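1. Below are the sequence and a predicted model; questions follow.
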Amino acid sequence: MNETVRLTAWVRGVVQGVGFRWFTRATALEIGGLTGFASNLPDGRVQVVAEGERAACERLLAWLEEGDTPGRVDGVTEIWDTPRGGYPTFDIR
């Protein structure tokens, strides 16, 4: 059985003002079973929090790192944790 996890990823590069959060949400919804959000940070990064089955979170992380994302991703830092809940869907903040 696939465990439920929380992925928090910080995406560096040209990721603000290019539709990155919108495409991240669309990809999370396409993968299915994920809740959370994508949010711009003041330092130019985008923070992505996703909760769901590990396989789904790993697919989203792979897309963030190597997918056909808008803008330019220079790197992704991630941490894995226990889900906290509280997200009804996957949103843009």
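-> Nice, thanks for sending it over.
2. make it CA atoms for all contacts and neighbour counts henceforth
-> Fine.
3. SS state for the residue nearest the centre of the chain?
-> Closest to where the C-alpha atoms of the chain average out (Cα atoms, centre = their mean) is Val48, at 3.7 Å. Following DSSP: H, G, I helix; E, B strand; the rest coil, we place Val48 in the strand state.
4. Let me see the contact set for it.
-> Leu7, Thr8, Ala9, Trp10, Val11, Gly36, Phe37, Ala38, Ser39 (Cα atoms under 8 Å, 6 or more residues apart in numbering).
5. Swap in 6 Å and give it another go.
-> Residues in contact with Val48 (Cα atoms under 6 Å, 6 or more residues apart in numbering) are Thr8, Ala9, Phe37, Ala38.
6. next up, a second structure to put side by side with the first:
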Amino acid sequence: MSTTKTVSVVITGRVQGVAYRAWTEGEARRRGLSGHVRNRADGAVEALFSGPEAAVDAMVEACREGPAAARVADVAVRPAEAPPGDGFRILG
């Protein structure tokens, strides 16, 4: 039995306008995670990942690289509440 883990992450650097949200959605779905991703007004990308602990940890590590055009400066991680429902989606 795996433990469910939920984290909120804020990714900074060159992460908007480089398909970071679409990349995140694909990677999260491939790992079977629930949650969402969205652009923030300050230029960062914010995501919520929920699922098996190992899959969440792997997703956070993948966010440190992101898609090819991204230049990630930092990934801040903090515990969060599990999102309602299943699936992963891009928000506004």
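-> Okay, I see it. For clarity, every value in this text was computed on a predicted model and none was experimentally measured.
7. Can you pull the TM-score for these?
-> Here the superposed chains carry a TM-score of 0.89, computed using TM-score structural alignment, normalised by the length of the second structure; 91 aligned residues with a Cα RMSD of 1.5 Å.
8. hmm, back to that, which residue, other than its chain neighbours, is closest to the residue nearest to the centre of the first structure?
-> Ala38 (4.4 Å; Cα to Cα, 6 or more residues apart in numbering).
9. Surely that neighbour is in contact with Thr89?
-> No. Between Ala38 of the first structure and Thr89 there is no contact under Cα atoms under 6 Å: 11.5 Å.
10. out of the two, which sits in the busier spot?
-> Legend: neighbour count by other Cα atoms under 10 Å for Ala38 of the first structure and Thr89, higher for Ala38 (23 against 15).
11. what ranges do the strands span in the first structure?
-> Secondary structure of the first structure, counting by DSSP state E: strands at 4-14, 35-40, 46-53, 72-81, 90-92.
12. could I get those as CSV with distance to Phe20 of the first structure?
-> Formatted as CSV, those follow (distance: least, Cα to Cα, whole Å):
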stretch, distance to Phe20 of the first structure
strand 4-14, 9
strand 35-40, 9
strand 46-53, 8
strand 72-81, 9
strand 90-92, 10
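13. Just say which of those is most tucked in.
-> A comparison of the strands of the first structure by mean neighbour count, using mean count of other Cα atoms under 10 Å, puts strand 46-53 on top with a mean of 24.
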